[in-house]
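>>> turn this into a structure:
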Amino acid sequence: MSTRIVVVDDTSPNINYAGTWFQDRGSKDSLGTYGAPYQSTLHGTTTNGSSFSFAFNGISVDVFATLEIANNSGVIDPQWECFIDGSQIPTYSPSTAPTNHWTLCGFTFSAGPHVLTVNATVREQTFWFDSIQYTSSGGSTTNQSILIDERDEEFRAGLSEDVWHFTSGVGYSSQVPNAAFTFNFSGSSLEYYGFIPDNFPRVDATATWAVDGGTPQEFALEATPPGTPLHRFQKFFQTDVYPIGDHRLQVVYQGDSTKTPLTLTNVIVGNGTTTTSTGIPSGSSAGAGPTGTSGTSGAATSGKSTNLGAILGGVLGGLALILLVALLFWLRRRRRRRAEPQEKPNTTVVQPFEPTTAAALTAAPPLAPSVRTKGQLSLATNESDFSRTTAVTSPQSAGTALSPSAPSSSPAPAHATDNIHSESDDPRVIVVHADSGVRLSQVIPPHARVEEVPPTYSA
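Down below sits the predicted model:
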């Protein structure tokens, strides 16, 4: 996770001043133990009721000032009030000693556009305003002064754990010869801030800095006399101004365990961005120290790429495994279906109706075919094949079932044109019913004796 803070100097044209204000440059740099004001500039007022306002888009804000005398005869002078969007927010008590870089007020709120307003109440002492720091919300903030510290992943990645240690609750320090800090930044310049510890050897040391593999530039690490308190917010160096873009900083310690350590609290990138740096092209050179501690940032970037590749490989491998299992399941199911016996279709075979006597064949056209399905017994060829016969009471139309009525001994109805004759002379017609219930039209000769045979079924 990256936490990058936008730093707004008192000289910014985006700050609106109301009342009487004047500027100062450099006269308060040595005040107290909290370093010099940001960019060594201040806005001051001795007019009661003077104020300033600043519009921004963010989720938190802090206001910094210089206090010359915090308490005069028991009366706090000057005093201040802070407002966000017209609502007053808490303020911090003044310091007990003159100091720079003192927080007047700070607050966290919902993300979005806000307006900060600070009102000054002045009696005898000058109210000195230094800078504003806010955490941006929404999209990337570019071309601003960006403060980056240990809360940022890339910042920590440039500090090798075996040579750098978090010290005094303030920042990192190292006394390992050739200990290095490497950092990729996007902007035009960089300011390096550290601290002067109060519990380390009191011997001066040196270190070097270089940007994009250029000629190393040396800077001093000055020791303080015994009994001197911890000094914070010390700016050790500021780089040259480069074209806005991606650059790489490398700092190398030239001392040892007998000298003042190299320390680091934060950097401020000029014309920077709140988004993570894209890094330096692989062709750029950052140098390397004898201990192998340099180039840590590049190693961290490589590790991130390796992790991303491992994640993508795992996802693709999982998808391939799922597809393979699905394919094997489908092939196995297909093979099993082929091995199972196929159900044979129930085909219907139309067979012609076969009369049982020659007289019936000569006396009338062929009877309608009988429907026989697979598994039925074929049509009987003599009377002994049937269990019983029934007489037809009336002719049936096509598709209408013949209804059995009386036994065959009952006389069949005669047509109006038929003569009376002996039943023994009538031709005999046997009709076998199929189990499908289909009835086809057929011509029954006059005086024919129709005997119906119920359907027969196979076992």
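
>>> going forward, measure contacts between C-alpha atoms and count neighbours the same way
Fine.

>>> so L319: helix, strand or coil?
At L319 the chain is in helix, as set by DSSP: H, G, I helix; E, B strand; the rest coil.

>>> could you do S305 as well?
Three-state call for S305 (three-state DSSP): helix.

>>> that one: how many residues sit nearby?
By other Cα atoms under 10 Å, the residues close to S305 number 12.

>>> same check on the one 5 residues further on?
Residues contacting A310 under the criterion other Cα under 10 Å number 12.

>>> quick one: the helices in the protein?
153-157, 296-339, 358-363 (DSSP state H).

>>> of those helices, which stretch is the most buried?
When the helices of the chain are scored by mean count of other Cα atoms under 10 Å, the highest mean neighbour count falls to helix 153-157 (a mean of 20).

>>> before we move on, back to that, of all the helices of the chain, which one is nearest T45?
helix 153-157 (37.5 Å; Cα to Cα).

>>> so which elements touch the closest one?
strand 180-187, helix 296-339 (3 or more Cα pairs under 8 Å, 6 or more residues apart in numbering; DSSP states H and E).

>>> tell me the contacts of I69?
77, 97-98, 125 (Cα atoms under 8 Å, 6 or more residues apart in numbering).

>>> export those to CSV and tack on distance to T206 and neighbour count?
Shown next, in CSV, are those (distance: Cα to Cα, whole Å; neighbours: other Cα atoms under 10 Å):
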residue, distance to T206, neighbour count
D77, 41, 22
A97, 31, 14
P98, 30, 17
Q125, 40, 19
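
>>> need the max-distance pair from these.
Pairwise distances among the contacts of I69 were taken by Cα to Cα; the largest, 13.8 Å, belongs to A97 and Q125.

>>> can you tell me how far the nearest residue to N14 once chain neighbours are set aside is from T3?
Spatial nearest neighbour of N14, excluding adjacent residues (Cα to Cα, 6 or more residues apart in numbering): F54 at 6.6 Å. Applying Cα to Cα, to the nearest Å, the value for F54 to T3 is 21 Å.

>>> same question for S131.
If you go by Cα to Cα, the gap between S131 and T3 works out to 19 Å.

>>> which one's more surrounded, the two?
Between S131 and T3, S131 has the larger neighbour count (other Cα under 10 Å), namely 24 against 16.

>>> quick one: that one and V8 touch, right?
Yes. Shown here, S131 and V8 form a contact pair, counting by Cα atoms under 8 Å, at 5.6 Å.

>>> same for the longest strand along the chain, what does it pack against?
For the chain, the longest strand by residue count, based on DSSP state E, is strand 99-121. Counting contacts by 3+ Cα pairs under 8 Å, 6+ apart, strand 99-121 packs against strand 51-67, strand 79-84, strand 87-89.

>>> this one next, for a side-by-side:
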Amino acid sequence: MSAASTFVRQVVVDDTDPAISYGPEGWFVADPSVLTKGNWGPIYNGTSHATASTNSTLSFSFKGTSITVKGSVIISTDTNNITDPTWTCSVDGTEIPSNPFNFPENNWPLCNQPQMASGAHTLTIQVKSKGQPFYIDHLEYHPLLEAVFPSAVLVYSDSDPALTYGAGWAQGDGMSTQTAGSNATLSFYGTSATLIAYISGKGPPNAIIAHYTIDGGAPVTFQLTGQSGAQYNQVIFTTPGLPDGPHNLTVTHGGDINHTPLSVKYFFVTNTTTVASTASSLSSTGTSVYRPTSTVLVSPHRAENISSAIDIVGGVGGGVFLLAVQGAIYVWYRRRQRRATGEASMFSPYPMSGSDTARPFVQLSGYFARTRKRGFGATGEVPRPSRAKRASPLVRTVRHEDSGLRLEDGAQRIPEIVELPPGYTPL
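Presented below is the predicted three-dimensional model:
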């Protein structure tokens, strides 16, 4: 199996997602204007939840193999060196490492479990505060390989197989280039993409214009602003809303070694209607679905059509099969009926009655059933199955015709003679 086929992208869960269950005590929507300090970039999607309660909890259930909690860390320390707030993160009741930091930062990993058993898990966070708020911004986790969701935002890292780089790119904290005209292309399925970059601040601070194109369309320019220091998680641009489907996004550097580098740390890609290439991944409710793997992706509408076609073909195939079986039974029955009728007319040209005629008819009928596939000759001879060192006897039916004259009642009748073969001892 190739590496690309097992590459699983992280799913981003915003603090406003209803999948996050906030406890009844103390949680509120934070004011984003107070979350602007530090050099780790802006808060995700412009929203954050906070609590300043003495005992607040939240939980999040998921199926995956890792999880990271990110938020804004603002910690105060009193004269006794006691910090506020404090928090404990656990998965399935087992505590995972927390990561407090003494300086204000957004997008900070508050706690992280990079590896865990594949399966269903529940994250729980317990917060204790004496007045300093605790802020949660978003969650990131690796889902199961076969995961399917109605919609989600995925993280396409700089090493994602969906990213290809032209000449002039170098690996650092992400990928970057100072080569004029150098580009990188992201192939994705969704409705928008956001470029997030790391700016080292070590290069020339001169701003420069770069551009991106979508599916070979008209270039859209954006500015690379020079920075005097390192800046993490910087939002470079977000594409406008795109038609739901596969797209190619190409970013091109417009500067050189005398200007700010173009950098790619990761992309946030909004996948609202993405599915895997197999029809088995389709949503049973008909809603849009996606899988977070790097396998070849197709339009959900095509996939739904494939699923419908499979259903239709299955139904039609079943119906055709049933009709075929019924037709075969009907043909067999008609042939049997015709042969039975021919048998009766051949061996009994006139209606027979009485025990004397019943026995040879049954015997002939049974014999006919055993040899009906061999056919009949023009004389009515029925070949008996051959047996080694023994001649095959023949059975001949002799039909006697009368004059057609019918005597009146009471007159002496001439007996009608029907010659039939004797019953044979079974071989």
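
>>> run a quick neighbour tally on the counterpart of the residue nearest to N14 of structure 1 in structure 2.
Aligned counterpart of F54 of structure 1 in structure 2: F60 (TM-score structural alignment). Using other Cα under 10 Å, F60 of structure 2 has 17 other residues around it.

>>> pretty sure F60 of structure 2 sits against I20.
Yes. Between F60 of structure 2 and I20 a contact is recorded at 4.9 Å, counting by Cα under 8 Å.

>>> and the aligned partner of S72 of structure 2 in structure 1, how many neighbours?
Counting by TM-score structural alignment, S72 of structure 2 lines up with T66 in structure 1. T66 of structure 1: 30 surrounding residues under other Cα under 10 Å.

>>> equivalent analysis for the one 4 residues further on, please.
Using other Cα under 10 Å as the criterion, A70 of structure 1 is surrounded by 20 other residues.

>>> I209 of structure 2 now?
16.

>>> for F195 of structure 1, same thing?
Using other Cα under 10 Å, F195 of structure 1 has 28 neighbouring residues.

>>> I'd say it and S174 touch.
No. Using Cα under 8 Å, F195 of structure 1 makes no contact with S174, being 12.0 Å away.

>>> overlap in contacts of those two?
By Cα under 8 Å, 6+ apart, the residues touching both F195 of structure 1 and S174 are T263.

>>> in which helix or strand would I find E343 of structure 2?
According to DSSP states H and E, E343 of structure 2 maps onto helix 300-347.

>>> what's that helix packed up against?
Using 3+ Cα pairs under 8 Å, 6+ apart, helix 300-347 of structure 2 sits against helix 355-371.

>>> in structure 1, point out the residues matching the helix it packs on.
Helix 355-371 of structure 2 lines up with nothing in structure 1 when matched by TM-score structural alignment.

>>> now the counterpart of I89 of structure 1 in structure 2: how far from R302 of structure 2?
The alignment partner of I89 of structure 1 in structure 2, by TM-score structural alignment, is I96. Plainly put, I96 of structure 2 is 42 Å away from R302 of structure 2 if you go by Cα to Cα.

>>> more neighbours: which of the two?
Comparing I96 of structure 2 with R302 by other Cα under 10 Å, the one with more neighbours is I96, at 16 against 13.

>>> what sits against A30 of structure 2?
With the criterion set at Cα under 8 Å, 6+ apart, A30 of structure 2 makes contact with 47-50, 135.

>>> and for T142 of structure 1?
By Cα under 8 Å, 6+ apart, the residues touching T142 of structure 1 are 271-274.

>>> which one of those is nearest to L116 of structure 1?
T274 (20.4 Å).

>>> now the residue mapped onto the closest one from structure 2, nearest residue through space, not along the chain?
When structure 2 is aligned by TM-score structural alignment, T274 of structure 1 is paired with P292. Spatial nearest neighbour of P292 of structure 2, excluding adjacent residues (Cα to Cα, 6+ apart): R9 at 5.4 Å.

>>> quick one: map that neighbour onto structure 1.
Aligned counterpart of R9 of structure 2 in structure 1: R4 (TM-score structural alignment).

>>> surely the residue nearest to P292 of structure 2 meets L154?
Yes. Between R9 of structure 2 and L154 there is a contact at 6.2 Å, judged by Cα under 8 Å.

>>> quick one, which of the two is more surrounded?
L154 (25 against 22).

>>> ok, the more buried one - contacts?
Going by Cα under 8 Å, 6+ apart, L154 of structure 2 touches 9-12, 268-271, 292.

>>> which part of structure 2 lines up with stretch 339-354 of structure 1?
Counting by TM-score structural alignment, stretch 339-354 of structure 1 has no counterpart in structure 2.

>>> how about stretch 405-423 of structure 1?
Taking TM-score structural alignment, stretch 405-423 of structure 1 hits no residues over in structure 2.

>>> kindly report the same for stretch 184-199 of structure 1.
Under TM-score structural alignment, the match for stretch 184-199 of structure 1 is residues 187-202.

>>> distance between the ends of the matching stretch?
30 Å.

>>> same question for stretch 212-231 of structure 1.
30 Å.

>>> pull out the buried positions in that stretch.
Buried positions in stretch 212-231 of structure 1, judged by neighbour count with 16 or more other Cα atoms under 10 Å: 212-213, 218, 221-224, 231.

>>> now stretch 237-245 of structure 1
Of all the residues in stretch 237-245 of structure 1, those buried under the rule 16+ other Cα under 10 Å are 237, 239, 245.

>>> also stretch 112-123 of structure 1?
Buried, per 16+ other Cα under 10 Å, within stretch 112-123 of structure 1: 114, 116-122.

>>> just the closest of those to G314 of structure 1, please.
H114 (44.3 Å).

>>> what does that closest one correspond to in structure 2?
For H114 of structure 1, the residue aligned by TM-score structural alignment is H121.

>>> can you tell me the closest non-neighbouring residue to P225 of structure 1?
Residue nearest to P225 of structure 1 in three dimensions, not counting chain neighbours: R202, with 6.7 Å by Cα to Cα, 6+ apart.

>>> pretty sure the one you found is touching S257, no?
No. Taking contacts as Cα under 8 Å, R202 of structure 1 lies outside contact range of S257: 11.1 Å.

>>> ok, back up a step: and the residue nearest to P292 of structure 2, what does it touch?
R9 of structure 2 makes contacts with 142-143, 154-156, 292-294, as judged by Cα under 8 Å, 6+ apart.

>>> just to revisit the earlier point, which of the contacts of T142 of structure 1 lies closest to S50 of structure 1?
Nearest member of those to S50 of structure 1, counting by Cα to Cα, is N271, at 30.3 Å.

>>> excluding its backbone neighbours, what's nearest the closest one?
Leaving out its chain neighbours, the residue that sits closest to N271 of structure 1 by Cα to Cα, 6+ apart is N143, at 3.8 Å.
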